[in-house]
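*Asks:* with the input below, show me the fold.
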Amino acid sequence: MISDAARAALADWLAAIKAQGGAADHTLDAYARDLRAFLTFMTAHHGASQGLGALARISTADMRAFMAHERAAGLGPRSLARRLSAVRSFYRWLSEREGFEPTAVLSARAPKYLRKLPRPLSEGAARDVLDTLDTQAPEPWVAARDVAVVTLLYGCGLRISEALGLNGAAHPMGDTLRITGKGGKERLVPVIAPARDAVTAYARLCPYPVTPRGPLFFGVRGRRLGARAVQKTMAQTRAQLGLPPSATPHALRHSFATHLLNAGGDLRAIQELLGHASLSTTEAYTGVDTARLMEVYARAHPQGRG
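*Replies:* Modelled structure (predicted):
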């Protein structure tokens, strides 16, 4: 059994994260599951409920035993890395509150794993998706809505949650759009004319009132459009076009970044447009390869030009 003190500390930590506005509800649920798994293991490992004093004394050997247990239970490297990240975050917070040294926990390293790189669509395939979406819905306003959403994903590089989280205040769209992304970080995104036109066409046909505080994109029942509906439409479209399963709404955001880079866009500028905290994430999104980097080097570096 997890001790009452540990359970209370976990609840306080989750409440602190939520109050800061830095994590979505599903992320908080994942944190809670990961910490409960850790606390449950430590209780069984030591044969007694782990109060705050016992948690402060967790050793490097304890952390190795925890990781070995999780791997033996079938947890993959990626999931274990996420679980350890949650435990480390909890310990940073707990050690500051309780005044102990969390080195043993913070120094624990998860096994390396290969990241699955995104597969952007080709420029032709992206255009075909936009052209075909118009034919998927039985009602003209739904078809216009789907085109508008997907145009924002591909034309502006928005996450699907960012596009569907827009309120009516975003319409009519100007040359830029202020987006609140992960961790509450704001960024300005240029809005291309086709995206503005697509949103305008949808709003004109939409049977529900688009108000400043209400959703911009509606589902057929008059509530805010959910991601599942967009994913379903994309699945129908890729089946019709013979595209692979990797052609998802999120792949359109990858495509936005990759096509910008291929057209000569600056990697750091693309990082800003996507709202990435790390340039390495942008490199993965854009599928940067050695040949491309050498081409940029040869063109830009003084010795490369000489």
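
*Asks:* contacts and neighbour counts: CA atoms only from here.
*Replies:* OK.

*Asks:* is it true that Pro140 touches Leu205?
*Replies:* Yes. Between Pro140 and Leu205 there is a contact under Cα atoms under 8 Å: 7.5 Å.

*Asks:* which strands and helices lie in contact with the host helix or strand of Ser280?
*Replies:* Element membership for Ser280, per DSSP states H and E: helix 279-286. In terms of contacts (3 or more Cα pairs under 8 Å, 6 or more residues apart in numbering; DSSP states H and E), helix 279-286 is packed against helix 249-262, helix 267-274.

*Asks:* any chance of the ones you listed in JSON lines, plus distance to Ile2 and mean neighbour count?
*Replies:* Below are the helices and strands packed on helix 279-286 laid out as JSON lines (distance: least, Cα to Cα, whole Å; neighbours: other Cα atoms under 10 Å):
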{"stretch": "helix 249-262", "distance to Ile2": "39", "mean neighbour count": "22"}
{"stretch": "helix 267-274", "distance to Ile2": "41", "mean neighbour count": "18"}
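
*Asks:* and of those, who's closest to Gly53?
*Replies:* Nearest to Gly53, of all the helices and strands packed on helix 279-286, is helix 267-274, at 43.0 Å by Cα to Cα.

*Asks:* can you spell out which helices and strands pack onto that closest one?
*Replies:* When contacts are defined as 3+ Cα pairs under 8 Å, 6+ apart, helix 267-274 sits against strand 186-190, helix 249-262, helix 279-286.

*Asks:* to check against the first, give me the structure of this:
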Amino acid sequence: MSVGVSPAARTAMALWISHLRAIDGAASHTLTAYSSDVAGFLAFLHRHRGESLGLAQLAGLGQSDMRAWMAHERNRGLSGRSLARALSAVKNFIRWLAAREGFDATHVLSAKAPKYQRKLPRPLSVEAAAEVLEQVEVQAQEPWIAARDSAVMTLMYGCGLRVSEALALKGSDAPLPEVLRIRGKGDKERLVPVLPAARKAVADYLRLCPFPMSRYEPLFRGARGGPLNPRLVAKSMERARLGLGLPATATPHALRHSFATHLLAEGGDLRAIQELLGHASLATTQVYTAVDQARLMQVYQAAHPRA
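*Replies:* This is a model prediction of the structure:
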């Protein structure tokens, strides 16, 4: 952080990060990103104002300061999406600091994020998802590793789990129950139904796994018995994608997108899908309605080509 930022401001930022970790249960990568965004904001203010930046200066921030910072970020090539994330971090910090120090943060909190075109998720088709699971099951040389990769990806597609959530499962979670308790982002818990196919895939993996399964150790193991690295899941998916000729968007996370999109296409309730995915906001889940509409339009245009 810039040397022009006062010790009091540094301490406040450290306390804010501790608050996010302890009270809000923010994930480590979120804390890293927020810390970097706010540190960059404070460093800019020091240069922009030409004075040491303390709590009094933070309490006196105005609209011109916010506009100058956002213009600086855009001029150095920051995308609208990234700037919106940085602004969210800055607002979170200033809101917390204002409540703690008792000042009015209206000028900061009223700053509007730039508009940007939100990228739609890129799910696989139902057929492609099935082909991926079949391909993963046969492409590894060792049968237990093939069964492991198949189990991980079946959980992601069949239950809508994130890679991190699947790899966080412990030996105590096996054999998988009909309903699994998942601890997701922000340390939030949700209940996820487990399809028979997913339970069978995990049971097949456990039957072949050469390592003893302690209830406190990771369910999914690497080749030497340690926790399975998510990069190996990505590599397995990449081999399947190349073997099937699928686009680069066919990533492990695309299986989670496919879970949500296929449920919606079959008449699934949006609120229920939100709960299954563990989204904090329904707005996050609503992006899948746009995906479904886009696919419907593609089918319509293929069936009714223009003359």
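
*Asks:* with respect to Leu130 of the first structure, which of the helices and strands packed on helix 267-274 of the first structure lies nearest?
*Replies:* Of these, nearest to Leu130 of the first structure by Cα to Cα is helix 249-262, at 10.5 Å.

*Asks:* what's the mean deviation for that closest one versus the second structure?
*Replies:* Compared with the second structure after fitting, helix 249-262 of the first structure deviates on average by 0.9 Å (mean Cα distance after the TM-score superposition for the first structure).

*Asks:* what does that helix contact?
*Replies:* 118-123, 126, 150, 153-160, 230-231, 234, 267, 270, 274, 285-287 (Cα atoms under 8 Å, 6 or more residues apart in numbering).

*Asks:* which of these are buried? Put it as a PyMOL command.
*Replies:* The following PyMOL line selects those of the contacts of helix 249-262 of the first structure that are buried, judged by 16 or more other Cα atoms under 10 Å:
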select buried, resi 118+119+120+121+126+150+153+154+155+156+157+158+159+160+230+231+234+267+270+274+285+286+287
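
*Asks:* so which of the contacts of helix 249-262 of the first structure belong to helices?
*Replies:* 123, 126, 150, 153-156, 160, 230-231, 234, 267, 270, 274, 285-286 (DSSP state H).

*Asks:* which of those residues sits closest to Arg221 of the first structure?
*Replies:* Val230 (14.7 Å).

*Asks:* need the nearest residue in space to the aligned residue in the second structure for that closest one, chain neighbours excluded.
*Replies:* Aligning on TM-score structural alignment places Val230 of the first structure opposite Val233 in the second structure. With sequence-adjacent residues excluded and distances taken as Cα to Cα, 6 or more residues apart in numbering, Val233 of the second structure is closest to Asp149, at 6.8 Å.

*Asks:* and the one you found? What does it align with in the first structure?
*Replies:* Asp149 of the second structure maps onto Asp146 in the first structure, by TM-score structural alignment.

*Asks:* quickly find the element holding that match.
*Replies:* Using DSSP H and E, Asp146 of the first structure falls in helix 140-156.

*Asks:* relative orientation of that helix and helix 249-262 in degrees?
*Replies:* 40 degrees (axes from the mean of the first three to the mean of the last three Cα atoms, to 10 degrees).

*Asks:* quick one: helix 140-156 of the first structure to the second structure mean distance?
*Replies:* With mean Cα distance after the TM-score superposition for the first structure, helix 140-156 of the first structure averages 0.4 Å from its match.

*Asks:* got the buried residues for that helix?
*Replies:* 141-156.

*Asks:* swap in stretch 276-288 of the first structure?
*Replies:* Applying 16+ other Cα under 10 Å to stretch 276-288 of the first structure flags 276, 282-288 as buried.

*Asks:* all strands of the second structure, in order?
*Replies:* 179-183, 189-193 (DSSP state E).

*Asks:* elements contacting the first one?
*Replies:* The one in question is strand 179-183 of the second structure. By 3+ Cα pairs under 8 Å, 6+ apart, strand 179-183 of the second structure packs against strand 189-193.
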